[in-house]
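Turn this into a structure:
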Amino acid sequence: MSEVPPHVTALAERWVRARTGDDLAGAETLRGEIEAEGWLVRALGEGFDLVPRPSFEVWPTVSAVPVPEKPINPENAEGSVKAGRVTGTVPLEEGTSEAERVREAAAPGARPERLGDLEAERVAGTEAAPAQEPEGVELTGRAGKNRGPGNASGAGGRDRTGEDRGDPERMIESQLLWDASLSVSRLDEEVTPVEPEEPVAPPSVTVALVVDGWPEDLLECVRAVVARTEARIIALDLGNVDGAGEVLEELVKEYPHRVEAWHVAEIAHWRGGTAGWGESRTKLLKLDGADVHVVMETSTILDGDAITPLIKVLEDDVVAAGWKGVDPGEDGHDWHEAGPGEVKGVLGHLFAVRRDAALAAGGFSRDARYYRNADLEFSLLLPGTVVALDRDLPVHQERHRGYHDVDPAYRDRESRRTYDRVLGLLRST
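Sure thing, here's the model as predicted:
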């Protein structure tokens, strides 16, 4: 790493004093001067850190990342969430339990069907049925030449019944029958056929990642999502720690139609920076334009398509579906694994949420500076049912660095802060 020039260090010291004194305009001016020198400055506790400015665009803070008025998902700009539910899922039959539904969704090869076997056979039989002619009348086609009583070839002779065509009474009966059949035929022609319904587009899906280091984990996580699903990926890089932001930018170039990234100079709060987990997650939620927003950690690796089963259960009042679910004990202090079926909370390793419901809940708590228990807080705030598919999904987790590689004292302190709010939510429900 290049040595920081003394005059850049002096600018950074002035930047810290400006921030501390709430001189935001002055701090922004100094930041621009530092960047013009080829460096990025970021807050680190009560001090600062200087790193070389990368070639890609970097926003100063998470809050500074602009959100478009109407985020667009390239895969499905129209969206498909209507009437308060995600369309394109399998309807729940009466009497089916929540647990049975999520097991069915997680079953290998499970897919929604447009028609049942019985309906498909009935449609095929109807389409294959030949048109019937009226008895006693010979037709060459509805729009073609016919052989009605008024244009029989030759005079006299006998019809198919063997009766003499010259009989006036028989001719009148035949004429009446022919007129009736012709009327029915014309009615058939004038009836406008029912247009088949347009197939319902599946919900658009985005996987959202917060990147706060560990570039190897990021690489494996993104490539597994790209290889095993059709979901779009958006990622927010906090501070390019250990070059993770640079790896993310390479992934954007490798998969330009699947991966989109934003970079900020702030580093994660747990690393001593100022970027909180809840704030970062809410920013990704607002940047997303998909029907379904998937929260995922970079330590979570897909072994197959674990996204589709989560999406399939987002119907009726189900607003979120996760890989791992938990329920509180009677005293609310001890939580235990739960599912499949309805649960109180889903864990942030991997869960899908209807984006409209997540926004209705206000997003993720800005007070959640660290991830732990913030996923429970978010689950309890959602306006609807939360379910878990338990361990049937094709997914596994590598070392959970967000827990194991964080200072234990910090982890316990921030977990307790968030859990105090969780207890308040439990008491209110």
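
Please make it C-alpha for all contacts and neighbour counts, starting now.
Fine.

Tell me where the protein has helices.
6-20, 24-36, 98-106, 117-128, 168-190, 215-228, 244-254, 277-287, 307-312, 355-360, 374-381, 401-404, 408-428 (DSSP state H).

helices or strands up against the first one?
Counting contacts by 3 or more CA pairs under 8 Å, 6 or more residues apart in numbering; DSSP states H and E, the secondary-structure elements packed against helix 6-20 are helix 24-36, strand 47-52.

buried set for that helix?
Across helix 6-20, burial judged by 16 or more other CA atoms under 10 Å covers 8, 9, 11, 12, 14, 15, 16, 18.

of all the helices and strands packed on helix 6-20, which lies closest to residue 252?
strand 47-52 (20.8 Å; CA to CA).

Please tell me how far the closest one is from the chain's geometric centre.
37 Å (CA atoms, centre = their mean, to the nearest Å).

Could you also give me the structure for this next sequence, so I can compare it with the first?
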Amino acid sequence: MPRAVTLLTVVHGWLPDVERWLLSVFTHCKSDFEALLVDNSGDARMAGWLQTRAAERLRLVTLDPPLGFSTAVNAGIQAAAGEVIVLFDPGVELTGDATSPLLEALEDPTVVVAGPFGLRGKGTLKEFEEDAGPDVDAIEGYCMAFRRSDASAVDGFDPKFKFYRIADIEFSFRLRDRGGRAVAIAGLPLRKHEHRLWEATAPDERDRLSRRNLYRFLDRWGKREDLLTGPRTEPQ
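Here you go, the predicted structure:
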């Protein structure tokens, strides 16, 4: 059944996080939504629990064996029934209706991606920092909203990004390369809890995988300074 919005998350494990995310979504989302879980855990117990939760507004995609982060997200994008997709990290908890402002932002045809956590290049494509926007260079994958049709037009996330770091920046640039804007929305009612993939990866391995993804990003976008929004202008 078509829906206005698909709330999508990729499950790598950590059942309490999934329960908390689901409860917050069903408690606070006011839109015509579905929740779509991509089970990338490779855990039979997780798969069994998720299958018992399937309902009209809760659907499940199981990847067996587990795949890389971007490929898992793309499986969710392909399965989504919503015109708009909001991708969440399962460590995020909604504390109010965070979905409606994201849908409103995407009613502007110039906006291709929106979310609460914006990033801006520090005068370079090699380093990004948090920025309140509203216009930013990229949206962090903790919570990012985009049209399903736009994601399909750019073939989704780059499957070479098997580790999650920088995959959200690269996807933001794919969307913006077609002429659209990335917009950060302040004050959305949500809370970030522990980021499990970050915490579960050894620091040396984390650094190695992050560097590899940065090189992948620069290989594609390293000469596209035109996609940087430039220094932020403070209000007079």
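
just to revisit the earlier point, which of the helices of the first structure sits most buried?
helix 307-312 (a mean of 26; mean count of other CA atoms under 10 Å).

Output the contacting helices and strands for it.
helix 98-106, strand 318-322, strand 350-354.

TSV for the helices of the first structure, including distance to residue 47 of the first structure?
TSV is the format used below for the helices of the first structure (distance: least, CA to CA, whole Å):
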stretch	distance to residue 47 of the first structure
helix 6-20	7
helix 24-36	14
helix 98-106	49
helix 117-128	68
helix 168-190	82
helix 215-228	25
helix 244-254	22
helix 277-287	21
helix 307-312	42
helix 355-360	35
helix 374-381	27
helix 401-404	23
helix 408-428	18
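
Relative to residue 208 of the first structure, which of those is closest?
That would be helix 277-287 among these, by CA to CA, at 6.5 Å.

Tell me what angle the closest one forms with helix 374-381.
60 degrees (axes from the mean of the first three to the mean of the last three CA atoms, to 10 degrees).

Closest to the centroid, which residue in the second structure?
Geometric centre of the second structure, nearest residue: residue 141, 3.3 Å, by CA atoms, centre = their mean.

ok now do the counterpart of that residue in the first structure, which residues does it touch?
Matched by TM-score structural alignment, residue 141 of the second structure corresponds to residue 348 in the first structure. Under the criterion of CA atoms under 8 Å, 6 or more residues apart in numbering, the contact list for residue 348 of the first structure reads 295, 296, 297, 371, 375.

Which of those residues are conserved in the second structure?
With both residues aligned by TM-score structural alignment, their matches' CA atoms under 8 Å, the contacts of the contacts of residue 348 of the first structure that the second structure also has are 295, 296, 297, 375.

pretty sure the last one contacts residue 345?
Yes - Residue 375 of the first structure is in contact with residue 345 according to CA atoms under 8 Å; the separation is 7.4 Å.

and which of the buried residues of helix 6-20 of the first structure is nearest residue 408 of the first structure?
Distances from residue 408 of the first structure to the buried residues of helix 6-20 of the first structure, taken by CA to CA, are shortest for residue 16, at 28.1 Å.

Need the counterpart of that closest one in the second structure.
Using TM-score structural alignment, residue 16 of the first structure sits opposite a gap in the second structure.

Looking at the second structure, which strand is longest?
strand 3-11 (DSSP state E).

Check the offset of it from the chain's centre.
Counting by CA atoms, centre = their mean, strand 3-11 of the second structure is centred 10 Å from the centre of its parent chain.

so how far is the first residue of stretch 199-207 of the second structure from its last?
Stretch 199-207 of the second structure has an end-to-end distance of 12 Å (CA to CA, to the nearest Å).
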